[in-house]
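Peer 1: Sequence and predicted structure are below.
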Amino acid sequence: MEGSTAATTRRGETYAGRSREQRASERRARIVASAVHLFGTRDYEDVTVADVCTTARVSKRYFYEHFEDRADLLLKVNREQNEWLLRGVAAAVPAQPASLAELFGPALHTLVSMLKSNPESARVIYVNAPRMESRRRGVLREDAQFVAAVLRRAGGTPQDQIGYDRTLLALVAGLSEVIIDWISHDMAGDPDRLADHLTTVALALTTTAVSL
């Protein structure tokens, strides 16, 4: 009897060689991929939970195992996509840049390249996110903290902490607006030139606030 119960439990937990947790993870990944595609190609108001489920090939029951509603989905997908972008940017920063130009140049060229190669993710991060005002403001502060962490890793020293914090917040907000404008114009123009312009802006704002 015990053996039969154990076998039944094992059959219930595994299917096609995958555990319950693996199947749940795969379903969530499909939902997220569906959301990135739909939010990256349509306005937020034009995407429904049913649309996401249909594209992901999951039932609404499984959707609600991971997300509360459409707004919660966009919130979490935006956060995950932004984290993906920041990981790529962080990896591009030299371990010991000799100048701010050597820090910001590779970082911003990588950022623009990643967005150009992933236009749907770009829209999820920068275009649909502003519809959620509190999240947008939170992202700006998170990104400012990220820039501060990168500068600390490179040995950057703020000359005035309050001014430094405000400068980094102004920096990420300003760069974000330029990127939003670029995305809204279908990423027209030379991406390397855009990255150079962003680097120039970053240097102009930070040169007086931090030294390496």
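Peer 2: Sure thing, it's come through.
Peer 1: C-alpha only now, for contacts and for neighbours.
Peer 2: OK.
Peer 1: Now residue 103: which helix or strand?
Peer 2: Assessed by DSSP states H and E, residue 103 sits inside helix 100-117.
Peer 1: Identify the residues contacting that helix?
Peer 2: The contact list for helix 100-117 (CA atoms under 8 Å, 6 or more residues apart in numbering) reads 85, 88-90, 92-94, 97, 121-122, 154, 187, 191-192, 194-196, 198-199, 202-203, 207, 212.
Peer 1: Please list only the buried members of those residues.
Peer 2: Buried by 16 or more other CA atoms under 10 Å: 85, 89-90, 92-94, 97, 121-122, 154, 187, 191, 194-196, 198-199, 202-203, out of the contacts of helix 100-117.
Peer 1: quick one, the helix or strand following the helix holding residue 103 and helix 100-117 angle?
Peer 2: Sequence-wise, the next helix or strand downstream of helix 100-117 (DSSP H and E) is helix 119-126. Regarding helix 119-126 and helix 100-117, their directions subtend 120 degrees when assessed with axes from the mean of the first three to the mean of the last three CA atoms, to 10 degrees.
Peer 1: okay, now the one to match up with it:
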Amino acid sequence: MTPQAPRQGNTTPDEQAAGVAFGRVYSGLRSEDRALERRGRLIEAGIEVFGTIGYAASKIKTLCQSAGLSERYFYESFASREQLLTSVYDHLSSELMRQVVHVTRLPGRTLTESVRAGMETVVNFNLVDPRHAQIILVEIVGISPELEAKRHHSMTKFAAESSRLVLLLGGVDSESAEDASDEDDSLADVFELARLTGVAMVGGVNNMLLDALRGGTTANTKQITEAAYQLISNASTGVRVLAGK
């Protein structure tokens, strides 16, 4: 966009006040909004570059070219490539979690339909656009202790959601975990089994996705979704037995 030249001598007092409060307006956007727009373009560029040529081979110049921005605008939003990678990972993992939470809680679905929809969402998000899987499962790994901690935190959140679904399939109210006392060993065992199962589910599904990415079978989404559903469904049997359902 070409910045609109400020009008000379005919701005109103209100416009002048707005300029002081919010910064100059270009093509209908405040400077703050334009900065956010540029940041979004850089995140999209990060998805493209990190998801195709990889983080190690990427350069700030390449990222800026992909975003259609000069390097000075890169440093307006990010201090380094790693900081951009962090933001890209945050963007993708947050969006995936948002979608999973949405589809597993839609009204009018049976529990089985909701769980299948959750598995399908995870698989499709990663494999329909393989750049997502490349970043989430490959590029983010081993970059720095800070990113490893962030990756573990994200996986823990997905494991918690998987644990919730395992409990529901096992006939256990997932909300009652907060009511489990230290003396209630049987109930505590149920929730610990569900927690560990959730951790295993994340690892297992991630490895299936990585296998598809590496093996060139990313179009195999239906079979992978079914395998993921069977994993969580079979795991819920152990929860059901332990809970005496």
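Peer 2: Alright, I've got the coordinates. This one's a predicted model, so the numbers in the text were calculated from it and none came from an experiment.
Peer 1: TM-score, when you put one on top of the other?
Peer 2: TM-score of the superposed chains, computed with TM-score structural alignment, normalised by the length of structure 1, equals 0.83; 211 aligned residues with a CA RMSD of 3.1 Å.
Peer 1: I'd like to know which of the buried ones among the contacts of helix 100-117 of structure 1 are part of strands.
Peer 2: Among these, the subset assigned to strands under DSSP state E is empty.
Peer 1: circling back: please spell out which residues along the helix holding residue 103 of structure 1 are buried.
Peer 2: Judged by neighbour count using 16+ other CA under 10 Å, the buried positions of helix 100-117 of structure 1 are 100, 103-112, 114-116.
Peer 1: Would you format these as a markdown table with distance to residue 135 of structure 1 included?
Peer 2: Compiled in a markdown table, these are given as follows (distance: CA to CA, whole Å):
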| residue | distance to residue 135 of structure 1 |
| --- | --- |
| 100 | 29 |
| 103 | 27 |
| 104 | 25 |
| 105 | 27 |
| 106 | 27 |
| 107 | 23 |
| 108 | 23 |
| 109 | 25 |
| 110 | 24 |
| 111 | 20 |
| 112 | 22 |
| 114 | 22 |
| 115 | 20 |
| 116 | 23 |
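Peer 1: could you say what helices and strands the longest helix anywhere in structure 2 packs with?
Peer 2: For structure 2, the helix reaching the highest residue count under DSSP state H is reported as helix 185-215. With contacts taken as 3 or more CA pairs under 8 Å, 6 or more residues apart in numbering; DSSP states H and E, helix 185-215 of structure 2 sits against helix 111-127, helix 130-133, helix 145-169, helix 221-243.
Peer 1: Which among the ones you listed is found nearest to residue 26 of structure 2?
Peer 2: In this view, these are compared for proximity to residue 26 of structure 2 by CA to CA, and helix 130-133 is the closest at 33.4 Å.
Peer 1: after superposition, how close is that closest one to structure 1?
Peer 2: With both structures laid over each other, helix 130-133 of structure 2 and its partner residues in structure 1 are 2.0 Å apart on average (mean CA distance after the TM-score superposition for structure 1).
Peer 1: That helix aligns to what range in structure 1?
Peer 2: The aligned range for helix 130-133 of structure 2 in structure 1 is 119-122, by TM-score structural alignment.
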